[in-house]
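# what follows is a predicted structure for the sequence shown.
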Amino acid sequence: MLILSRKLNEKIKIGNDITLTIIEVRGDQVKIGVEAPKHVKVFRQEVFEAIQDENRAAAVSARDDLSVLSGFIGQ
């Protein structure tokens, strides 16, 4: 993990297309602006994990549905 220190309005570049800007620092909270191309999805970690959990649950459900349906094909 790379750890960087930045001050208000300073930026971090990730590759050629992504820029992080420190917008506000208040107590233990930091607001960060993210500039990225539209095809790059940007999520907070907890939102990303919730999406992954939902995707896994949907995949299991779809697999179960398919196995039930495959039982009808042989009849």
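Great, that's in hand.

# going forward, measure contacts and count neighbours with C-alpha atoms only.
Will do.

# can you give me the strands for the protein?
Using DSSP state E, the strands of the chain run over 11-14, 18-26, 29-35.

# quick one, the longest one and strand 29-35 angle?
Read it as strand 18-26. 160 degrees (axes from the mean of the first three to the mean of the last three CA atoms, to 10 degrees).

# give the other helices and strands that strand 18-26 contacts.
strand 11-14, strand 29-35 (3 or more CA pairs under 8 Å, 6 or more residues apart in numbering; DSSP states H and E).

# format those as a markdown table; extra columns: mean neighbour count.
As requested, those are exported to a markdown table (neighbours: other CA atoms under 10 Å):
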| stretch | mean neighbour count |
| --- | --- |
| strand 11-14 | 13 |
| strand 29-35 | 13 |
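
# one more to weigh against that first structure:
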Amino acid sequence: MLILSRKKGEAVMIGEDIEIMISNVEGDIVKIGINAPKSISVYRKEVYESIQKSNREAVDSQISTSDLVGMLKKGENRIK
């Protein structure tokens, strides 16, 4: 892990096209701005972890095609 000190208005570059700038510092709150290409997703860590958890749960709860066909034939409209 690289740890850097930056002041308000200073920035860090990641590669050639990602810039992280310190926008404001108030007490123990640091506001950062991130300039990155639209092709790169940027999430707060807790949001990213929630997305990953939801993706794992979706994979774990997949039903087989034959089970889905059977449910549709029975008229069930809810997947558990």
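Perfect, thanks for sending it. Predicted, not measured: the structure shown is a model, and the values here were computed from it.

# any chance of CSV for the helices and strands packed on strand 18-26 of structure 1, columns distance to residue 51 of structure 1?
CSV is the format used below for these (distance: least, CA to CA, whole Å):
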stretch, distance to residue 51 of structure 1
strand 11-14, 24
strand 29-35, 20
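
# out of the ones you listed, which comes closest to residue 46 of structure 1?
Evaluated over those, closeness to residue 46 of structure 1 peaks at strand 29-35, with 16.2 Å, by CA to CA.

# residue closest to the middle of structure 2?
In structure 2, the C-alpha nearest the mean C-alpha coordinate belongs to residue 48, at 2.9 Å (CA atoms, centre = their mean).

# and that residue, how far from residue 55 of structure 2?
11 Å (CA to CA, to the nearest Å).

# now swap in residue 72 of structure 2 and tell me
Taking CA to CA, one finds residue 72 of structure 2 at 24 Å from residue 55 of structure 2.

# before we move on, what about residue 10 of structure 2?
Going from residue 10 of structure 2 to residue 55 of structure 2 by CA to CA gives 36 Å.

# which residues touch residue 19 of structure 2?
11, 12, 13, 33, 34, 35, 36 (CA atoms under 8 Å, 6 or more residues apart in numbering).
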